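Peer 1: quick one, fold the following:
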Amino acid sequence: MELSDADFGRLSQFIYTTAGIKMPPAKRIMLQSRLQKRLRALNINDFKTYADYVLSDGGGDEIIHMLDVVSTNKTDFFREPVHFEFMKEVVLPEFYSKPGNQRINVWSAGCSSGEEPYTIGIVISEFNQGFPGRDFLILGTDLSTRILQAATNAVYKEERVEGIPLELKKRYFLRSKDREHPTVRIVPELRRHMQFRRLNFMDANYPVSESFDVVFCRNVLIYFDRKTQEEVIRKLCGKLKIGGYFFLGHSESIMNMNLPLKPIKPTIFRRV
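Peer 2: Reported below is the predicted structural model:
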């Protein structure tokens, strides 16, 4: 099966309009490869028929499956550690020092398979040791239902946590008994602070009722064009409290964007 230029154009434009993900011509072979499993699952023999189906009124459920396979999900525990150091040294001491602040709300927007929100949870849990009554909520959202299920399951190959200090692994990860295929799972005490939901950055309004003290949106916006990036960040800022902190990925920039964010350090901003 081969994805023709015409059908690639139809699908790539639809993916961009629906999810904001850019699909330049250089990604035609990648899209073809990733969508072949969807054609097999639906018993469809060519990409034109598949494109007709997705773009028809009856293709609604398949749109979610298609976006699942085309979205990129690359992440690690404690990725870009300077942000977690800033959380520990600045954000958390400042937040909990204010009278009445007992629960910090953090949004991991584009959470992938959960490594980022669980890392945030570990940092907050470590900071809160010895302070009963302190609490936190972490919301993880992503476009992919498949990857959100992985985040909810919180099971990872043991090699994924090799770089984490031993004392943290002992406190926050349970080892499987299967030593041929060793895995770890986040402890229930940490999982109970997490909520995972599907969210499309291209939605006009984000169905999130909470307001947040911290928003992480890292290494997600690189897949969008500049105009879409600004629109997404503006909507995220609408859920961020005045004075709250916003973290971007180190390869991303908001230079020359009209946003209610004040730079604090490279890729660290404050809502104004």
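
Peer 1: only C-alpha atoms from now on, for both contacts and neighbour counts.
Peer 2: Will do.

Peer 1: what sits against the nearest residue to P260 once chain neighbours are set aside?
Peer 2: Closest residue to P260 apart from its sequence neighbours, by C-alpha to C-alpha, 6 or more residues apart in numbering: V272 at 5.3 Å. For V272, the contacting residues are 242-243, 260-262, by C-alpha atoms under 8 Å, 6 or more residues apart in numbering.

Peer 1: to compare with the earlier structure, here is another sequence to fold:
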Amino acid sequence: MTLTNKDLDIKITNAEFERFRDFFYRKTGIRFEDSKRYFVDKRLVDRVKKTGAHSFRDYFTAMRFQASGAELQELINIMTVNETYFFREAHQFDCMVEELLDEIVTTQQKKELKIWSIPSSTGEEPYSIAIYLMERWPSIERVDIELMSSDIDSSVLEKAKAGIFNERSVQNLGPSLKKKYFTKTEHGLYQATDDLRSCVHFSKVNLNEQKDMQKYRDIDLIFCRNVLIYFDDVSRRNAAEALYDALAPGGFIFLGHSESMSRISSLFKVRKFKEALAYQKPIA
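Peer 2: This next block holds a predicted model:
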């Protein structure tokens, strides 16, 4: 009888786990703590079996030297967490339309603004931004907005572009907004309208890759929420510097409620608005 790799009991040694953890950290800036070992091992073993490799060592070697990088992208997709919903931490959206954008337009006399949501996850955040702008910001009629959203995970980007959401994702939207910006599918899901989906340009970006980040400059407002908590101190500082370079002078960044730029970098000025805290790149 011939055994296939699906019949093999794939084990990952401590040394192999360390090698993978270091490799994944170098590629993404994300470091897995020991407490995540079961989570990581389970997903790695699954990929070993699905690719037909007979050991983790064979799989790891093939993955690292694969010219296309497709298997590394598969790993990134299954190892990153994508949990979100519409109007999450809505006080920051309130701040955006009630104070922050008006300040930028008034003080800098801008007629065009760039807003960037990273990570995009499955699209709830960038589409929330678009809805807020169209519903709550009067100046949308006279200011052009370029709304971009990026993620390291290619699979969630495809979901974001498709714009199909379950009931939990849209639970914070009132009936009128659901009716205006979504159509109900035959499976009871919510499909974002063509007009809403056309508001956002999606792209794959790794915060830890300099060549990715160099493409983004002169951004007026960045939403970078609940991602830096997965980085270690070095990666957080590198990401903060990359985000600083991406901002236009006088531009702002929002972080997640448990994150603090003040503990990461001294480059930014802390700004306390009525609804939320933001971090500003000083105007030279």
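
Peer 1: mind checking the TM-score on these two?
Peer 2: Once superposed, chain against chain, the TM-score is 0.90 (TM-score structural alignment, normalised by the length of structure 1); 269 aligned residues with a C-alpha RMSD of 2.1 Å.

Peer 1: that older thread, most neighbours, which of the contacts of V272 of structure 1?
Peer 2: L261 (21 neighbours; other C-alpha atoms under 10 Å).

Peer 1: give the equivalent position in structure 2 for that residue.
Peer 2: Mapped onto structure 2 by TM-score structural alignment, L261 of structure 1 lines up with F268.

Peer 1: from W137 of structure 2, how far out is that match?
Peer 2: 26 Å (C-alpha to C-alpha, to the nearest Å).

Peer 1: can you pull out the helices in the stretch 1-150 of structure 2?
Peer 2: 14-28, 37-51, 56-64, 70-79, 90-95, 101-108, 124-136 (DSSP state H, counting those that start in this stretch).

Peer 1: the second one vs structure 1, mean deviation?
Peer 2: Superposed on structure 1, helix 37-51 of structure 2 shows a mean distance to its aligned partners of 2.1 Å (mean C-alpha distance after the TM-score superposition for structure 1).

Peer 1: now do the buried residues in that helix.
Peer 2: Using 16 or more other C-alpha atoms under 10 Å as the test for burial, helix 37-51 of structure 2 gives 40-41, 44-45, 47-49.

Peer 1: now those residues in JSON lines, with distance to I10 of structure 2?
Peer 2: Compiled in JSON lines, those are given as follows (distance: C-alpha to C-alpha, whole Å):
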{"residue": "V40", "distance to I10 of structure 2": "13"}
{"residue": "D41", "distance to I10 of structure 2": "10"}
{"residue": "L44", "distance to I10 of structure 2": "10"}
{"residue": "V45", "distance to I10 of structure 2": "6"}
{"residue": "R47", "distance to I10 of structure 2": "11"}
{"residue": "V48", "distance to I10 of structure 2": "8"}
{"residue": "K49", "distance to I10 of structure 2": "8"}
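
Peer 1: and which of these is nearest V227 of structure 2?
Peer 2: Taking C-alpha to C-alpha as the measure, V40 is the one of the buried residues of helix 37-51 of structure 2 closest to V227 of structure 2, at 18.0 Å.

Peer 1: contact partners for that closest one?
Peer 2: Contacts of V40 of structure 2 by C-alpha under 8 Å, 6+ apart are 32, 79.

Peer 1: same question for the one 3 residues further on.
Peer 2: The neighbourhood of R43 of structure 2, defined by C-alpha under 8 Å, 6+ apart, consists of 78-79.

Peer 1: so what does it match up with in structure 1?
Peer 2: Checking TM-score structural alignment: R43 of structure 2 goes with R34.

Peer 1: relative to A109 of structure 1, how far out is its match?
Peer 2: 24 Å.
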